[in-house]
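Q: Structure here, sequence nowhere to be found:
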């Protein structure tokens, strides 16, 4: 399966803000955006003012990179959002939030979305009692996500839980820290999604 394999920090610098792709590193003075807050490349410090199309494109790219989604996948999510009832932009963000890798991250079972994707691919999680190793799996209201029994004693999982112990869990999720079990108790509303995204610009871009 195709995926981005370049430097994560380069993506943050291109968007001019932290996308929190490196977990704990993003909160330290090692963060590339804090050290070099301009776009990568030899002309990074001399970027011209963006056109209307450029602004819309950057917003779409930023959303893609937050969630680690390729262009073809993102387009499919947009088409799904259009077909659903409600506001298209909000529907799009809701679909992205319900991806299994994002839910794992939101539950504090990974320090970043890229780490969550890796853990899901390695089979560390179960949905409604069945092992799921597809990061893009769209969870549903009422789904129960658990850490696989063999993975509960994993040093990796224990280390993650130590690092995320104070993390605030979104209100659309419930998490049982004793049993390492999460549940989707509501669909995420726009107010629940704390990312600085202007989804209306993405809708305008795809509507051209």
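A: Done, it's in. Predicted model only: the values in this text are computed from it and were never measured. Numbers count the residues shown, from 1 in each chain.

Q: drop to CA atoms for contacts and neighbour counts, all remaining ones
A: Will do.

Q: report the longest helix in this structure, please.
A: If you go by DSSP state H, the chain has its longest helix at helix 52-67.

Q: what residues does it touch?
A: 11, 15, 19-21, 70-71, 74, 96, 102, 113, 197-199, 201-202, 204-205 (Cα atoms under 8 Å, 6 or more residues apart in numbering).

Q: From those residues, which land in strands?
A: Judged by DSSP state E, strands contain none of the contacts of helix 52-67.

Q: Need the buried ones from those residues selected in ChimeraX.
A: Buried subset of the contacts of helix 52-67, written as a ChimeraX selection, criterion 16 or more other Cα atoms under 10 Å:
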select :11,15,19,20,21,74,96,102,113,199,201,202,205
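
Q: second one coming, line it up with the first:
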């Protein structure tokens, strides 16, 4: 299955929630979901009664699209979360939050998770002093993240740093904006994920 390359704003409208896929644009009046808060297409305005399965599927698709994960990857994360001790739904979201591309986005070194994923693949960032190119690497408490010396004047990173104040940085991360580096202070918890997600619906979907 190929990665989605269509209009990202259609995904927000389809899921009925702002997924913040367009970076700073999502905080402005240009946001397509703010202007047309209904599903795309000819029959988007028509309200349909959804089955239990449809509700579960839409919740899974919302989370998968927000983090930019393909279906096979997402299912693998669920299987790992199910095998780990604790609440499966919480484990799943924590695995997604610990991805390197998500950490870069959360620290404000990229405008969106998609942009963060591209920057990581280009080798712009380091993890504990070593260059990384794999967006799915799982960070741990105490890890140090930084921008490589030769990439610190990148206009993309400078622009991202200017708009981080709009969304804020979670408490489990620490950012040094002047030196373009950050630290993972602790492992994320369910309370650190403020986006409205009902992870229990995803667990019920995959448990059938």
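A: Good, I have the coordinates. Predicted, not measured: the structure shown is a model, and the values here were computed from it.

Q: Now tell me what touches stretch 146-156 of structure 1 from outside.
A: In this structure, residues lying in contact with stretch 146-156 of structure 1 by Cα under 8 Å, 6+ apart are 123-129, 131, 157-158, 179-182.

Q: 10 Å - rerun?
A: Under the contact criterion Cα atoms under 10 Å, 6 or more residues apart in numbering, stretch 146-156 of structure 1 has outside partners 104, 109-110, 119-120, 123-131, 157-158, 161, 175-176, 179-183.

Q: For residue 20 of structure 2, give me its contacts.
A: Going by Cα under 10 Å, 6+ apart, residue 20 of structure 2 touches 8-9, 12, 26-27, 31, 66-67, 111-113.

Q: of those, closest to residue 1 of structure 2?
A: residue 67 (16.5 Å; Cα to Cα).

Q: gap between the closest one and residue 81 of structure 2?
A: To residue 81 of structure 2, residue 67 of structure 2 is 16 Å away according to Cα to Cα, to the nearest Å.

Q: in structure 2, which spans are strands?
A: Along structure 2, counting by DSSP E, strands occupy 125-127, 130-131, 144-147, 173-176, 181-184.

Q: Dump these to JSON lines, plus mean neighbour count and distance to residue 50 of structure 2.
A: JSON lines is the format used below for the strands of structure 2 (neighbours: other Cα atoms under 10 Å; distance: least, Cα to Cα, whole Å):
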{"stretch": "strand 125-127", "mean neighbour count": "21", "distance to residue 50 of structure 2": "43"}
{"stretch": "strand 130-131", "mean neighbour count": "14", "distance to residue 50 of structure 2": "46"}
{"stretch": "strand 144-147", "mean neighbour count": "23", "distance to residue 50 of structure 2": "43"}
{"stretch": "strand 173-176", "mean neighbour count": "17", "distance to residue 50 of structure 2": "38"}
{"stretch": "strand 181-184", "mean neighbour count": "21", "distance to residue 50 of structure 2": "40"}
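
Q: Adding distance to residue 2 of structure 2 as columns, could you present those in CSV?
A: Below are those laid out as CSV (distance: least, Cα to Cα, whole Å):
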stretch, distance to residue 2 of structure 2
strand 125-127, 26
strand 130-131, 27
strand 144-147, 29
strand 173-176, 32
strand 181-184, 32
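
Q: The nearest residue to residue 96 of structure 1 once chain neighbours are set aside - how many residues pack around it?
A: Counting by Cα to Cα, 6 or more residues apart in numbering, residue 96 of structure 1 lies nearest to residue 67, which is 7.0 Å off, once chain neighbours are set aside. Counted with other Cα atoms under 10 Å, the neighbours of residue 67 of structure 1 add up to 20.

Q: Any figure for the gap between residue 67 of structure 1 and residue 162 of structure 1?
A: In this structure, residue 67 of structure 1 and residue 162 of structure 1 are 23 Å apart, going by Cα to Cα.

Q: what does residue 56 of structure 1 align to in structure 2?
A: Residue 56 of structure 1 maps onto residue 56 in structure 2, with residues paired by TM-score structural alignment.

Q: Excluding chain neighbours, what is closest to its match?
A: Of all residues not flanking residue 56 of structure 2 in the chain, residue 201 sits nearest, at 4.9 Å (Cα to Cα, 6+ apart).

Q: Matching residue 86 of structure 1 against structure 2, which residue comes up?
A: Match for residue 86 of structure 1 (TM-score structural alignment): residue 86.

Q: so who does the residue lying farthest from the centre of structure 1 touch?
A: Largest separation from the mean C-alpha position in structure 1: residue 46, at 29.7 Å (Cα atoms, centre = their mean). Shown in contact with residue 46 of structure 1 (Cα under 10 Å, 6+ apart): 38-39.

Q: same deal with residue 121 of structure 2?
A: By Cα under 10 Å, 6+ apart, the contact set of residue 121 of structure 2 is 101, 115, 132-135.
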